[in-house]
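> Sequence below, structure please.
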Amino acid sequence: MASAATFLLIIAAAAWISLTDAAPSPSSSFVPPPPCAPPQSAVAFLRARCASTLYGVACYESLLPYACIFQTSHVKLARAAGDVNVAWLRSISKRVKELVARGAAGGTAGPESAVLRDCASTVSSAGGLAKQSAAELAKLDATGATVGRSQVRWAISNAQTWLSASMTNEATCADGLAATGAAASSPVAREVVMAVVRAKELTSIALALVHGIPVPP
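Below you'll find the model as predicted:
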């Protein structure tokens, strides 16, 4: 059976494709990287940056495929983390909506159904907020060294605010299901909780990497 990290990369890769098919935006220009052997400097950089997060292993495994792109750039690394986070949230949002629609079609009612409907809304909102953060990082990446100190601070602050709000929405979904006790008895609710827990990890990783972006003097 594939590991959770492997499954994450498969889902993220599929979502990358949908991102490139979407309407043009700063974040959608970040495309899946071709297979490559990253230089040791990039690998060492990733290990060091991931050590500053709460989920070092998940950070390293999910972002290693993009090491040839970010190399030793803090902004590009944070951008990659943000876009992987968006991809995962998009996949969760789609899955929860499918589960809600299936329950409605089958006449399913009760607390679990209501909480799943709430989750569909909050996870969708979380994805929208994460996308805003990713777009902010993409703009910062595009400006490169030409951007000033105040602009970098502003971009970092915006990205952090949106990622923090995204985590709040993710927690609302997970806490709602936990409060009903559905996760203990329902495979559907348990699937959603596990996916949202992974989303919270990825959002936390992106938030930590954004926090680590150096501000020019």
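> use CA for all of it now, contacts and neighbours both
OK.
> now the residue nearest to the spatial centre of the chain: how far from G110?
What sits nearest the mean C-alpha location of the chain, by CA atoms, centre = their mean, is N85, with 1.2 Å. N85 is 31 Å from G110, where distance means CA to CA, to the nearest Å.
> so where does the residue nearest to the centre of the chain fall, helix or strand?
Taking DSSP states H and E as the definition, N85 sits inside helix 74-105.
> Next: A114.
Secondary structure (DSSP H and E) places A114 in helix 111-143.
> The next helix or strand after that helix - contacts with which helices or strands?
Downstream of helix 111-143, the first helix or strand assigned by DSSP H and E is helix 149-180. Contacts defined by 3 or more CA pairs under 8 Å, 6 or more residues apart in numbering; DSSP states H and E place helix 149-180 against helix 111-143, helix 187-211.
> Proceed likewise with the subsequent sequence, for comparison:
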Amino acid sequence: MEQLSLHFLLILVSLICISSSIEPAFARRSQTRAYIEASCRTTRYPALCVQCLSDYSNATIQSPEQLAQVALSVSLYRAQYTRAYMLKVAKELESSKAGKEYYQAVKDCLEQINDSVDQLSQSIRELRRLGHEAVGDDIFWHISNVETWVSAALTDASTCLDEFPGRNMGKLKATIKGKVLNVAQVTSNALALFHRYAAKYRAAKKP
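This next block holds a predicted model:
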């Protein structure tokens, strides 16, 4: 009987320990999710912003710098994914007689997306320097670099579809348009979140 009681006691203690470890983790997720939702209200596409960043709610994201880094990383990932898709499409069109007339348009758009990937990569590296290396007036130089590169990436993604003819591409054009627009929208959100992060430096500089 004593052994049985001890067995139940051990089970009870184990359950209490598990519960106590789950609750702080749940609280952290809830806090991060609430922070993400509040921050995304400042973006142009808040629902998309929350959707993209909610996958990171298990991490501890509680500062504008962390949020900007994650948002730019999401934008880079979407741009890389779109580039990989368009590389595949370009190869298929190049080898297809029926697709020859669209090959150049896809290739030109692909070059724009490739530029976006490079610019977003540079902006992420620059943001890291801003957070760890920049001092004094160098801070604003780094801020300007990030804003320039992310804005350029957004412009490239937004104008990519100008390369396409206005008809006869059907489903292919719609698919490419959807992917490229997604890159443009998440990049727009990332730029807004970076502006929010950079605002603290600009506010501190004001007399």
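> now what about the TM-score between them?
TM-score of the superposed chains, computed with TM-score structural alignment, normalised by the length of the second structure, equals 0.77; 175 aligned residues with a CA RMSD of 1.9 Å.
> wait, which of the helices and strands packed on helix 149-180 of the first structure is closest to L46 of the first structure?
helix 187-211 (10.3 Å; CA to CA).
> Give the buried residues for the closest one.
189-190, 192-193, 195-196, 198-211 (16 or more other CA atoms under 10 Å).
> and the helices and strands packed on helix 149-180 of the first structure as JSON lines, adding distance to N169 of the first structure?
Output for these, formatted as JSON lines (distance: least, CA to CA, whole Å):
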{"stretch": "helix 111-143", "distance to N169 of the first structure": "5"}
{"stretch": "helix 187-211", "distance to N169 of the first structure": "10"}
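> nearest to T172 of the first structure, of those helices?
helix 111-143 (7.2 Å).
> Identify the nearest residue to I139 of the second structure in space, disregarding sequence-adjacent positions?
Once flanking residues are discounted, I139 of the second structure sits nearest to L130: 6.1 Å by CA to CA, 6 or more residues apart in numbering.
> my guess is that neighbour contacts N145, does it?
No: in this structure L130 of the second structure lies outside contact range of N145 using CA atoms under 8 Å: 10.0 Å.
> neighbour-wise, which of those two wins?
L130 (20 against 16; other CA atoms under 10 Å).
> Return the residues in contact with that one.
I139, H142, I143 (CA atoms under 8 Å, 6 or more residues apart in numbering).
> Whatever residue of the first structure lines up with S63 of the second structure - how many residues pack around it?
Using TM-score structural alignment, the equivalent of S63 of the second structure in the first structure is S73. S73 of the first structure is flanked by 16 other residues according to other CA under 10 Å.
> again, but for L116 of the first structure
L116 of the first structure, neighbours per other CA under 10 Å, totals 23.
> For V86 of the first structure, see how far away it is.
L116 of the first structure is 20 Å from V86 of the first structure, by CA to CA.
> again with S41 of the first structure
27 Å.
> How about S150 of the first structure?
S150 of the first structure is 26 Å from V86 of the first structure, by CA to CA.
> ok, the two, which is more surrounded?
V86 (29 against 11).
> corresponding residue for that one in the second structure?
Aligned partner of V86 of the first structure by TM-score structural alignment: L76.
> Its match and S121 touch, don't they?
Yes: L76 of the second structure lies in contact with S121 (CA under 8 Å); the separation is 6.8 Å.
> need the longest helix for the second structure.
Longest helix in the second structure by number of residues (criterion: DSSP state H): helix 2-40.
> and that helix, which residues are buried?
R28, R29, Q31, T32, R33, A34, Y35, I36, E37, S39, C40.
> ok and that helix relative to helix 64-94, angle-wise?
80 degrees (axes from the mean of the first three to the mean of the last three CA atoms, to 10 degrees).
> From the contact counts, what lies against helix 2-40 of the second structure?
helix 46-53, helix 170-205.
> Arrange those in JSON lines, one row each, with distance to V117 of the second structure as further columns.
Output for these, formatted as JSON lines (distance: least, CA to CA, whole Å):
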{"stretch": "helix 46-53", "distance to V117 of the second structure": "18"}
{"stretch": "helix 170-205", "distance to V117 of the second structure": "10"}
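> Which one of the ones you listed lies nearest to A90 of the second structure?
helix 170-205 (11.3 Å).
> Packing partners of the closest one?
Partner elements for helix 170-205 of the second structure (3+ CA pairs under 8 Å, 6+ apart): helix 2-40, helix 46-53, helix 64-94, helix 138-159.
> average offset between stretch 171-187 of the second structure and the first structure?
By mean CA distance after the TM-score superposition for the first structure, the fitted stretch 171-187 of the second structure averages 0.7 Å away from its aligned residues in the first structure.
> which residues are contacting that stretch?
44-45, 48-49, 71-72, 74-75, 78-79, 82, 86, 150, 153-155, 157-158, 160-161, 164.
> mind running it again at 7 Å?
Here stretch 171-187 of the second structure makes contact (CA atoms under 7 Å, 6 or more residues apart in numbering) with Y45, C49, S75, R78, A79, T82, L154, A157, S158, L161.
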